[in-house]
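Student: can't give you the sequence, but here's the structure:
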C-alpha cells in the first residue's frame, strides 16, 4: 500500500519540533501530494512508541523520531522494520558521530537544547495553548490553564489570553452566553484561577455595532441590541458571583492595562500558595 499524501508520524521525547522541521524541509523538495505531519511529543517509554506505531500502520505512514534514549531509538527501529514502515532516526546518527569525534558520551537528557532558551519555548507553548483553548473550544483546557478568563463576547478575552501567553502564562478563555450552560470544568478548579471580565453596556454596544459593520452586516442585529447586552451582562454577573471569582472591569481600558491588573492578581495568588 502506498502513502500518496506523504503522511509522516513524528515521535520525540521532547517537543518534536526538530523532527517536524526536518520533515518539512525534505517535503518541500517534492511537489506531489500534500505532506501531513502528525507530531507526538514527550514520549518517554516503549508503550508510547507502540501506540504511535500502531496508528502509523493504519496509513502506512513514514515514521521519524528524535529520541535521545538509545532503547527508544532501537525499539522504534525494530517495530518499524517488523511492520515494514519507512522510518528515519533523525537524531541518533548525529549523536553517534559527535560521540566519536569528541570522545564524550552524550547526556541522554531529553530537551537539553530546549532548556538553552527555556523562556522562549515556554512562551511558544503558552501561545499554542491560548490558541487551542480560545473561546471555549475545548473545556479540558480549563483544567490545565494557569488562568481562565470569563466574559461575554467582545470583552477582550482573546487579546488578553495572547498577551498573557507572551508572559509565559497559559490562559484559556470561556465565553458566557445565556443559552449555553457554562462548562462543568469551571466548577472543578480553584475559583481564584478564574477571572471574570465585565464592561459597561454602552461601550459593549458600541464595540459590537462596530464589529457588525466591519463584517459587512447591519448594526441592528440582536447581537448589538441593548436589551440583549443587558441580558448577557446580568447572566455573566450571576455566573461570576456563583463561582466567587475575581472580576475586572475592562471599560475604556487598553489590553495592556487590564493585563497588568491580571498579572497582579496572579502574582498575589502565587505568593499566597
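Tutor: All right, it came through fine. Please read these numbers as outputs of a predicted model, since none were measured by experiment.
Student: CA atoms for contacts and neighbours, from now on please.
Tutor: Noted.
Student: Pull the number of nearby residues for the nearest residue to residue 236 once chain neighbours are set aside.
Tutor: Leaving out its chain neighbours, the residue that sits closest to residue 236 by Cα to Cα, 6 or more residues apart in numbering is residue 176, at 6.1 Å. A total of 24 residues lie near residue 176 under the criterion other Cα atoms under 10 Å.
Student: Comparison target below:
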C-alpha cells in the first residue's frame, strides 16, 4: 500500500508548451510500478519574473524538477533555487543538445518553443491532417495518389486512429475498409506514389473489439459482424489481398497505435532508401 511518504512531487518547467517534457516524463514513469507521483506542470516559463511566481510552489512541494529552459536568467534562477532548497533539478535536453552541437559543429540557437513555430513544416502538418480527415474510410479515393500512405484492413483494425496519428507526424494518409462483398476501387491497385500497408489482427481479438463497439452503440450483439467464422473469413480475405499485391502487413493485435505508426514510418524510410529518395522522417510537433 502506498503511503504519503512514498509520494513524490514532480515539477515540469518548460519555456514552451511542455509537450516534449510531458512525453519524456511519462515515458520514464512508465518504467516504475505503482508510482505515486503528484505532477506540477509549468509551461511557457520565459522570464525570471514568471519563475519567481513559481518558486513558492517548489518550496511548498519539494520534489524532483525536470526542466527545458533556454533563457539564461530564468535557468540560473531555477538552478539557484533548487540548489538552495536541496531539490534535484534535471535539464533533460542538455545532453542531447550538446551531442548535436558536437556532431553538427555549431551552437544551438536557444530559442524557446522553436519546434512549434508556424513554419513550412507546421503548415505541412496541418495540410496532412486535413487530407487524412477528408480521406477516412475510403472517402475521396480519386485523390489517393496524393497520399503518402494508404492503410487497408477490415473493420476495427485501427485504421482511422493510426491514420490520424501519422497525420500529426506530417504524413498524408488515406484508409480503406476491406469488405468481402464490396471490392475496393480499382484505383487501390494502380497507385505508384503512396505506400500501401495492410493492417491485420487476430480474429478473436477483432470479435471482442467489435462486440464492445456494438455495446457502446446499444445495437444488437447477434450479427454477422461479430460471428467468429465470418470474422475469420474477413481476415483471411484481407490477408490474401495483401499477399497478392505484395503489400507489407502489420499485425496490430498486440500493438499500440504508436507502435503501429512507428512500424509504418520505418517501412516508409526503408522504401525511400531503396528507391534512392530522400526521407525527411518524422517532423517534430
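Tutor: On my side now, so go ahead. Since we're looking at a predicted model, the values are computed, not measured.
Student: rewinding a little: what lines up with the residue nearest to residue 236 of the first structure in the second structure?
Tutor: Using TM-score structural alignment, the partner of residue 176 of the first structure in the second structure is residue 178.
Student: wait, its match sits on residue 153?
Tutor: Yes: here residue 178 of the second structure reaches residue 153: they are 5.3 Å apart, a contact under Cα atoms under 8 Å.
Student: What does residue 53 of the second structure correspond to in the first structure?
Tutor: Alignment note (TM-score structural alignment): residue 53 of the second structure has no counterpart in the first structure.
Student: Equivalent analysis for residue 151 of the second structure, please.
Tutor: Structural alignment places residue 151 of the second structure opposite residue 149 in the first structure (criterion: TM-score structural alignment).
Student: Quick check: closest non-adjacent residue to that match.
Tutor: residue 173 (4.5 Å).
Student: you'd agree that neighbour is in a strand?
Tutor: Yes: counting by DSSP: H, G, I helix; E, B strand; the rest coil, residue 173 of the first structure is located in a strand.
Student: gap between it and residue 180 of the first structure?
Tutor: 15 Å (Cα to Cα, to the nearest Å).
Student: So those two - more neighbours on which side?
Tutor: residue 173 (30 against 8).
Student: quick one: that one and residue 132 touch, right?
Tutor: No: Residue 173 of the first structure is beyond contact range of residue 132, at 10.2 Å (criterion: Cα under 8 Å).
Student: circling back to that earlier point, for the match of residue 151 of the second structure, which residues are in contact?
Tutor: By Cα atoms under 8 Å, 6 or more residues apart in numbering, the residues touching residue 149 of the first structure are 157, 161, 171-174, 194-197.
Student: What separation is there between it and residue 38 of the first structure?
Tutor: 30 Å.
Student: Break down the stretch 51-200 of the second structure into its strands, ranges please.
Tutor: All strands of the stretch 51-200 of the second structure, identified by DSSP state E, counting those that start in this stretch, fall at 64-68, 89-91, 149-153, 173-177, 195-200.
Student: Now render these as a markdown table, adding distance to residue 261 of the second structure.
Tutor: Shown next, in a markdown table, are the strands of the stretch 51-200 of the second structure (distance: least, Cα to Cα, whole Å):
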| stretch | distance to residue 261 of the second structure |
| --- | --- |
| strand 64-68 | 27 |
| strand 89-91 | 29 |
| strand 149-153 | 11 |
| strand 173-177 | 11 |
| strand 195-200 | 11 |
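Student: Which residue lies closest in space to residue 230 of the first structure, excluding its sequence neighbours?
Tutor: Residue nearest to residue 230 of the first structure in three dimensions, not counting chain neighbours: residue 201, with 6.5 Å by Cα to Cα, 6+ apart.
Student: so what corresponds to that neighbour in the second structure?
Tutor: In the second structure, residue 201 of the first structure lands on residue 203 (TM-score structural alignment).
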